[in-house]
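J.: below are the sequence and a predicted model; questions follow.
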Amino acid sequence: MQKSLAEIARRWLTRKPESLSETEKGVLQSAIDRRTISRDINAVHEHGMSTGDRIADSIARVGGSWSFIITFLVFLAIWTIGNTVLLSVEAFDPYPFIFLNLVLSMIAALQAPVIMMSQNRQSERDRIDAAHDYEVNLKAEIEIMALHEKFDDIRHQDILVMREEMATLRAVLERIESRLPETGRPA
């Protein structure tokens, strides 16, 4: 029993086919064609990334980790202790650590936009994930409605068969009853 897109849209989504988005039409068509719509979003996302995107994500992954923070704190401690205590006479960056401030400013100036690029890509990926989740959920709802309809059809057919069998049994009982003598009938 093949159904059309318009019929399914009216029946299960209670909407006119013209009011459906392209995504919803695609989901309905996949239900009609009995195709899956789930896909590996990670593979789709990885395929579209450039080398710069991969580098930015790696920098953001490292720069946002505890190991980086701890390593950087150790580096800062060594730098300050080295320039105040160990190299007090010939310190290459004496207190107030102007060279260290310059290095930190340059790192921050480069690291912040790279992390922002990575966050923007993650936001886009989240939007793609949400859209895919919507498609999968809509398809699941449609398939569940289709299963309910099939079960209702099976139940309806079973009821019709039972009614026919009951009518046949009633006819058999009436014939048997008509053959019984009047005195042998129960009161």
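T.: Nice, thanks for sending it over.
J.: from here on, contacts and neighbour counts on C-alpha atoms
T.: Noted.
J.: can you pull up the most central residue in the chain?
T.: Residue closest to the mean C-alpha point of the chain, counted by Cα atoms, centre = their mean, is residue 133 at 3.0 Å.
J.: measure that residue to residue 166 for me?
T.: Between residue 133 and residue 166 the distance, using Cα to Cα, to the nearest Å, works out to 49 Å.
J.: before we move on, the earlier item: and the gap between the residue nearest to the centre of the chain and residue 126?
T.: Remark: distance between residue 133 and residue 126 (Cα to Cα) = 10 Å.
J.: rewinding a little: figure out the helix or strand that the residue nearest to the centre of the chain lives in.
T.: Per DSSP states H and E: residue 133 is located in helix 98-179.
J.: so which elements touch that helix?
T.: In terms of contact count using 3 or more Cα pairs under 8 Å, 6 or more residues apart in numbering; DSSP states H and E, helix 98-179 is assigned the packing partners helix 22-33, helix 41-47, helix 51-63.
J.: packing partners of the shortest one?
T.: Packing contacts for helix 41-47, counted by 3+ Cα pairs under 8 Å, 6+ apart, involve helix 98-179.
J.: the helix it packs on vs helix 51-63, what angle?
T.: Helix 98-179 runs at 100 degrees relative to helix 51-63, counting by axes from the mean of the first three to the mean of the last three Cα atoms, to 10 degrees.
J.: count the residues that sit near residue 167.
T.: Here the neighbour count serves as a burial measure; for residue 167 (other Cα atoms under 10 Å) it reads 12.
J.: report the buried residues of the helix or strand harbouring residue 67.
T.: When secondary structure is defined using DSSP H and E, the element that contains residue 67 is helix 66-81. Going by neighbour count (16 or more other Cα atoms under 10 Å), the buried part of helix 66-81 is residue 80.
J.: now do it: distance to the chain's middle.
T.: Its chain's C-alpha centre and that of helix 66-81 lie 40 Å apart, by Cα atoms, centre = their mean, to the nearest Å.
J.: repeat that for stretch 83-92.
T.: On the basis of Cα atoms, centre = their mean, stretch 83-92 is displaced by 57 Å from the centre of the chain it belongs to.
J.: can you give me the first-to-last residue distance of that stretch?
T.: 7 Å.
J.: alright, now check it against this:
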Amino acid sequence: MTEPRGARLDTPKDLRRQPLLRRPAYDSDAFGSFAEGFARYMGTARFLIWMTAVVVMWVLWNSLAPEEVRFDDYPFIFLTLALSLQASYAAPLILLAQNRQEQRDKVIAEQDRQANARAHADMEFLAREVASLRMAVGEVATRDFLRSELRSLLQDIEERAEERARESAQGHATEAEVEPPTT
């Protein structure tokens, strides 16, 4: 049985309206890179020198030039507006650059933490391995121990051989005494 194409009672209605104007699409990474580059440039001596030169030229031009060619009369309202506009754009761009740097720092800190955890686990493993090797080496006979044992065994063998030689010499002497000489 097919269901009618109309509204179903078991599902809620979609109450979202389509916007009249769509939001502008932009690449946040590209914009963030621009913001970082801009913030880096604003933090250089070159920017400060250029900014100072522009302000000095502005003030000199609007103070010393003839009245007809001045574009910002006293008290430099247009200069104040331009500097305020520059500051109002610079502050959010600098904050955006700082936020991106903070996110990168968090990622790097997390990677460092994971690397430190792996290194710590590796060190613990190696410490256990070294301890087990030390215990195993403690039970293994060393070359000097084997040499001393072999020397003592060789001495025992030589002493027994000498005793047997003495016993056999004594046994031959006793037999010679017991047997009458045959003529």
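T.: Done, it's in. Predicted model only: the values in this text are computed from it and were never measured.
J.: one step back: of all the helices and strands packed on helix 98-179 of structure 1, which one comes closest to residue 138 of structure 1?
T.: Among these, the nearest to residue 138 of structure 1 by Cα to Cα is helix 22-33 (7.2 Å).
J.: after alignment, which residue of structure 1 pairs with residue 42 of structure 2?
T.: Using TM-score structural alignment, the equivalent of residue 42 of structure 2 in structure 1 is residue 63.
J.: how far away is that match from residue 80 of structure 1?
T.: 21 Å.
J.: most packed of the helices and strands packed on helix 98-179 of structure 1?
T.: Using mean count of other Cα atoms under 10 Å, the stretch among these with the greatest mean number of neighbours is helix 22-33 (a mean of 17).
J.: what is it packed up against?
T.: Here helix 22-33 of structure 1 touches helix 5-12, helix 98-179, going by 3+ Cα pairs under 8 Å, 6+ apart.
J.: spit out the contact partners of residue 70 of structure 2.
T.: Residue 70 of structure 2 makes contact with 61, 62, 63, according to Cα atoms under 8 Å, 6 or more residues apart in numbering.
J.: burial of the second one, as a residue count?
T.: What that stands for is residue 62 of structure 2. Burial of residue 62 of structure 2, expressed as a neighbour count using other Cα under 10 Å, amounts to 19.
J.: from what I can see it touches residue 71, true?
T.: Yes - if you go by Cα atoms under 8 Å, residue 62 of structure 2 and residue 71 touch, sitting 6.8 Å apart.
J.: just to revisit the earlier point, could you dump the helices and strands packed on helix 98-179 of structure 1 into JSON lines and include distance to residue 152 of structure 1?
T.: What follows is these, written out as JSON lines (distance: least, Cα to Cα, whole Å):
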{"stretch": "helix 22-33", "distance to residue 152 of structure 1": "19"}
{"stretch": "helix 41-47", "distance to residue 152 of structure 1": "36"}
{"stretch": "helix 51-63", "distance to residue 152 of structure 1": "52"}
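J.: out of those helices, which is closest to residue 155 of structure 1?
T.: Taking Cα to Cα, helix 22-33 is the member of those nearest to residue 155 of structure 1, at 22.8 Å.
J.: distance from the chain centre to that closest one, please.
T.: Distance, stretch centre to chain centre, for helix 22-33 of structure 1: 17 Å (Cα atoms, centre = their mean).
J.: now it: which residue numbers in structure 2?
T.: Residues of structure 2 matching helix 22-33 of structure 1: none, counting by TM-score structural alignment.
J.: can you check what angle separates that helix from helix 98-179?
T.: Helix 22-33 of structure 1 runs at 40 degrees relative to helix 98-179, counting by the same axes, to 10 degrees.
J.: quick one: residue 129 of structure 2 from residue 137 of structure 2, how far?
T.: In this view, residue 129 of structure 2 and residue 137 of structure 2 are 12 Å apart by Cα to Cα.
J.: equivalent analysis for residue 73 of structure 2, please.
T.: In this structure, residue 73 of structure 2 and residue 137 of structure 2 are 93 Å apart, going by Cα to Cα.
J.: just residue 113 of structure 2 next, same as before
T.: Counting by Cα to Cα, the separation of residue 113 of structure 2 from residue 137 of structure 2 is 36 Å.
J.: one more: residue 36 of structure 2?
T.: Here residue 36 of structure 2 is placed at a distance of 59 Å from residue 137 of structure 2 (Cα to Cα).
J.: residue 87 of structure 2 now?
T.: Counting by Cα to Cα, the gap from residue 87 of structure 2 to residue 137 of structure 2 is 72 Å.
J.: residue 34 of structure 2 too?
T.: Going from residue 34 of structure 2 to residue 137 of structure 2 by Cα to Cα gives 63 Å.
J.: residue 33 of structure 2 now?
T.: In this structure, residue 33 of structure 2 and residue 137 of structure 2 are separated by 59 Å, where distance is defined by Cα to Cα.
J.: cool, residue 115 of structure 2 as well?
T.: Here the distance between residue 115 of structure 2 and residue 137 of structure 2 works out to 32 Å (Cα to Cα).
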